[in-house]
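> structural data only, the sequence is not supplied:
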């Protein structure tokens, strides 16, 4: 049960695009690691034959002409598995185009019967960043590429995808194998998605809307809507199913936090697609929502449902800042595992030499991997009682406040450095990311030692 939040430039502090996601899993998972792809997968002859590129899920497409470098966060292979099926999740390419795949979406039986999802070899979330990031010039171009692939090859699952660059963000979702729609998120607004189709009330003639060819005619012919309206088109109702209570709770909670002036009841059938926040939003606001638990008065008496359960594989907040030089426009605040027990690490997209603690060669369950350091500490704090877990979360949030404060001043320094030496400025940003990772992994080890040798609330013995 994932949640995504995307924020337009004018809605965010200091005019930067924010794209975030909690990647939640319904079962235990293997960790993710950080990677930098100086060349895309199809640069290797191992996966190319007769001009066709075979991706990890079996999809075959013509080899693209472009080869943009990109950063990503693939899944680590479980024992006995091959890392071939990359499932990269999120990433940014050298043009500062970011892709964040949302959770799988549910579609209705009628839509799926008419244009059924492919059993194998179609477009699915596991290959979308791998497919789009090496090619996209801009966010809109990335959406157009993905839409073209969907119409030509078909989808293996219903999926939402956020594609952004430093100037705009788009949200695309498909409701069948070949039909899709994408909307540009207004600059002064934000979007929240939680495992259900969300696009509704859209003008299909609008300049900020893209969609599959023949979408309206398909909906009208097969009566997916009783009275389809091109000017207020409801893609979610045509192709989707009613939101789960868990998904509705997450949307309501996020909108309540980001726009508290708007009075909305919990578990309404449909919430606004775009909303303006009550004030400029910053990265710490997004961190708070991604960690939030549903404990509002209207939901009292129901079990708490955290925005980030224990089985969260990773959580990220991608910041795209057009005011920075090209190489420094992308910054990813990355939590390894659940943000309930791990801090958000500031990783510049320019980070090409990945520290061992975040790399593929750090086994998730062994050695000094960040995944193990944060995961073991979280489990230990949870078993030691609510006082220990609350103390741990306070430690990480204090660390994050320091890093966010430092980041504002660091950007000014990087700009000054870049005017004198772009190479040195980029190198400094890489060193900063590496140093932050090592500092917080070491902090996790110290906190673990303190819990093992101190009192249950995490404090040391006098």
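All right, it came through fine. Keep in mind the model is a prediction, meaning the values are calculated, not measured.

> hey, let's count contacts and neighbours off CA atoms from now on
OK.

> give me the neighbour count for residue 141.
15 (other Cα atoms under 10 Å).

> wait, a helix at it?
Yes. Counting by DSSP: H, G, I helix; E, B strand; the rest coil, residue 141 is located in a helix.

> got the buried residues for stretch 377-392?
Within stretch 377-392, the residues scored as buried using 16 or more other Cα atoms under 10 Å are 377, 378, 380, 381, 382, 384, 388, 389, 390, 392.

> got the end-to-end distance for that stretch?
Chord length of stretch 377-392, first to last residue, is 9 Å (Cα to Cα, to the nearest Å).

> likewise for stretch 99-113?
OK, stretch 99-113 end separation, Cα to Cα: 30 Å.

> same check, this time on stretch 347-361
Stretch 347-361: ends 18 Å apart by Cα to Cα.

> same check, this time on stretch 145-165
For stretch 145-165, the first-to-last residue distance is 15 Å (Cα to Cα).

> same question for stretch 158-175.
Stretch 158-175 end-to-end distance (Cα to Cα) = 6 Å.

> do stretch 85-101 as well
16 Å.

> isn't residue 177 right up against residue 154?
Yes. At 4.7 Å, residue 177 counts as touching residue 154 under the criterion of Cα atoms under 8 Å.

> between those two, which contacts overlap?
117, 118 (Cα atoms under 8 Å, 6 or more residues apart in numbering).

> pull out the buried residues from the helix or strand that residue 406 is a member of.
Per DSSP states H and E: residue 406 is located in helix 386-420. By 16+ other Cα under 10 Å, the buried positions in helix 386-420 come out as 388-390, 392-393, 395-397, 399-400, 403-404, 410-411, 414-415, 417-418.

> then this one, side by side with the first:
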């Protein structure tokens, strides 16, 4: 199972933004090249058919424009993965999550059933389509929603209508709210609003713990769920609480041995980083260990959280712990004992920052990184656009440094193989690219405000120029990152080449 998610409420972030972020990872043993694109309304399908499950969905007219990070190589569907629409609503889908046998027995997943036998004969059984899944969710949801809450309602209806063939968690945010949606079996679902003063960590495991069923079936202030959830719980004897307060993780989730090496360690490290003094995280008297099942779904941080904090966390390989695979200290048997967050098969990282203080047309900044996160950098992009820079959009199956995906993949592979000699170059690369990105965002924010004020004073139409402004700014962001990436690749390639096994000089003997 791939992917790791962190959500940051607006009062927990450094600038009052809502922030949602997710690593999109391939399965073990392969990579899925990704690209950054924009889907225009005329390109959005009105009749959708899933490649994997063959489910068919009629879609509404008048979709909105939205950004997406689809697969660069066609064949397995769109997999739009994450994006922001023109109403400044962000969505990332999905985080694969866990469930248990009781839930999957009470409400089985809706899987494709291929046709059997020969058509026209008595034993023929026609194909039965499966439900919706990760391939489909952004395309079916994001173009039609104007708020995070509206997104939860649409997602819920889609799941109740078509079912799903997998267990997933989905984040949706607007400038005011973040909601986290989890599927529960084939047709049921729950959702919880992220507290404004808190952050949420999600490591491939059904995460919501405390759940107010009364609110979810009533005012829906902070919780939502399937309309029949109360009877579903009762009829199938699913609620495991002793005090009547539903713990969704106990009821709907898992606590397996696999969780303890693959999932819970990631939540442990993320919260250890953001709340180092709140709890004891290490040693025999630790409040929480990498294998704890009860690490809270959300927590108030010890300080406000930045974009750089989110990037560091989602790039983590457990620095400062015995589990760091590159460590020169501690017990060698513990290195790599737990699944890292920043792994070799990260395909992309999307951080979505919805800024309440920025002009509406520049409100959303989508920070994008490709390939293995410990060794890559983020490129910011405004999302009120109709095209994306070639450096982010022209990924194909051909390895080429003309695009950010493959350049990042090459840097990661070279730096990992020569970690001790390359890590300083990586750190310089990340700092330089990050500083330049923030510098350019501040500059273009100011230029936009000045240009719009002047246009309004002159009575000029501004809509088209706003799109062009954001696109020119995005080109500048990409050009700056490309310059830093090319320089880093040159330095890291030199280090790797000078440390090849066949190196030899006349003074070596």
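Done, it's in. It should be emphasised that the depicted structure is a prediction, and the values quoted were computed from it without experimental measurement.

> list the TM-score for the superposed pair.
Here the superposed chains carry a TM-score of 0.90, computed using TM-score structural alignment, normalised by the length of structure 1; 446 aligned residues with a Cα RMSD of 2.3 Å.

> now the angle from the next helix or strand after the helix holding residue 406 of structure 1 to helix 386-420?
Following helix 386-420 of structure 1 in sequence order, the next helix or strand is helix 422-453 (DSSP H and E). Per axes from the mean of the first three to the mean of the last three Cα atoms, to 10 degrees, the angle that helix 422-453 of structure 1 makes with helix 386-420 is 170 degrees.

> helix 422-453 of structure 1 packs against which elements?
In terms of contacts (3 or more Cα pairs under 8 Å, 6 or more residues apart in numbering; DSSP states H and E), helix 422-453 of structure 1 is packed against strand 344-348, helix 370-383, helix 386-420.

> could those go into JSON lines alongside distance to residue 183 of structure 1?
Converted to JSON lines, these look like this (distance: least, Cα to Cα, whole Å):
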{"stretch": "strand 344-348", "distance to residue 183 of structure 1": "28"}
{"stretch": "helix 370-383", "distance to residue 183 of structure 1": "35"}
{"stretch": "helix 386-420", "distance to residue 183 of structure 1": "30"}
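
> closest to residue 441 of structure 1 out of those?
Nearest of these to residue 441 of structure 1, taken as Cα to Cα: helix 370-383 at 6.0 Å.

> which stretch of structure 2 lines up against the closest one?
The alignment of helix 370-383 of structure 1 onto structure 2 (TM-score structural alignment) covers residues 404-417.

> what residue of structure 2 takes the place of residue 221 of structure 1?
In structure 2, residue 221 of structure 1 lines up with residue 235, judged by TM-score structural alignment.

> cool, residue 33 of structure 1 as well?
Checking TM-score structural alignment: residue 33 of structure 1 goes with residue 35.

> for residue 99 of structure 2, which non-adjacent residue is closest in space?
residue 253 (4.3 Å; Cα to Cα, 6 or more residues apart in numbering).

> which stretches in structure 2 count as helices?
101-106, 137-141, 148-162, 213-216, 229-235, 248-252, 257-262, 264-274, 307-314, 390-393, 404-417, 419-458, 463-497 (DSSP state H).

> list the contacts for residue 375 of structure 1?
Neighbouring residues of residue 375 of structure 1 by Cα under 8 Å, 6+ apart: 337, 341, 342.

> which among those residues end up buried?
Applying 16+ other Cα under 10 Å to the contacts of residue 375 of structure 1 flags 337, 341, 342 as buried.

> now the counterpart of the last one in structure 2, nearest residue through space, not along the chain?
In other words, residue 342 of structure 1. Using TM-score structural alignment, the partner of residue 342 of structure 1 in structure 2 is residue 376. The shortest distance from residue 376 of structure 2 to any non-neighbouring residue, by Cα to Cα, 6+ apart, is to residue 408 (5.9 Å).

> hang on, that neighbour packs against residue 379?
No. Under the criterion of Cα under 8 Å, residue 408 of structure 2 makes no contact with residue 379, lying 11.7 Å away.

> what are the neighbouring residues in contact with the residue mapped onto residue 96 of structure 1 from structure 2?
Per TM-score structural alignment, the equivalent position to residue 96 of structure 1 in structure 2 is residue 88. Residues counted as contacts of residue 88 of structure 2 (Cα under 8 Å, 6+ apart) are 146, 174, 175, 354, 363, 364.

> number of residues surrounding residue 463 of structure 2?
Neighbour tally, residue 463 of structure 2, other Cα under 10 Å: 11.

> and stretch 260-272 of structure 2, which stretch of structure 1?
Aligned by TM-score structural alignment, stretch 260-272 of structure 2 corresponds to residues 244-256 of structure 1.

> how far does that stretch sit from the chain's center?
Stretch 244-256 of structure 1 sits 17 Å away from the centroid of its parent chain (Cα atoms, centre = their mean, to the nearest Å).

> compared with structure 1, how much does the match of helix 370-383 of structure 1 deviate?
Compared with structure 1 after the fit, stretch 404-417 of structure 2 shows a mean deviation of 1.9 Å (mean Cα distance after the TM-score superposition for structure 1).

> give me the buried positions along stretch 237-245 of structure 2.
238, 239, 240.

> with stretch 215-231 of structure 2 instead?
Applying a neighbour-count criterion of 16+ other Cα under 10 Å, one finds 216, 217, 220, 222, 223, 224, 225, 226, 227, 229 buried in stretch 215-231 of structure 2.

> what about these, which are in strands?
Per DSSP state E, strands hold the following members of those: 223, 224, 225.

> now the end-to-end length of stretch 168-184 of structure 1.
First-to-last residue span, stretch 168-184 of structure 1, Cα to Cα: 7 Å.

> oops, could you answer that again for stretch 228-244 of structure 2 instead?
From start residue to end residue, stretch 228-244 of structure 2 stretches across 18 Å - Cα to Cα.

> what comes into contact with that stretch?
For stretch 228-244 of structure 2, contacts defined as Cα under 8 Å, 6+ apart pick out 102, 103, 106, 188, 213, 246, 247, 250, 251, 252.

> what's the match for the second one in structure 1?
Using TM-score structural alignment, the equivalent of residue 103 of structure 2 in structure 1 is residue 111.

> that match reaches residue 177, doesn't it?
No. The criterion here is Cα under 8 Å, and residue 111 of structure 1 misses it with residue 177 at 9.3 Å.
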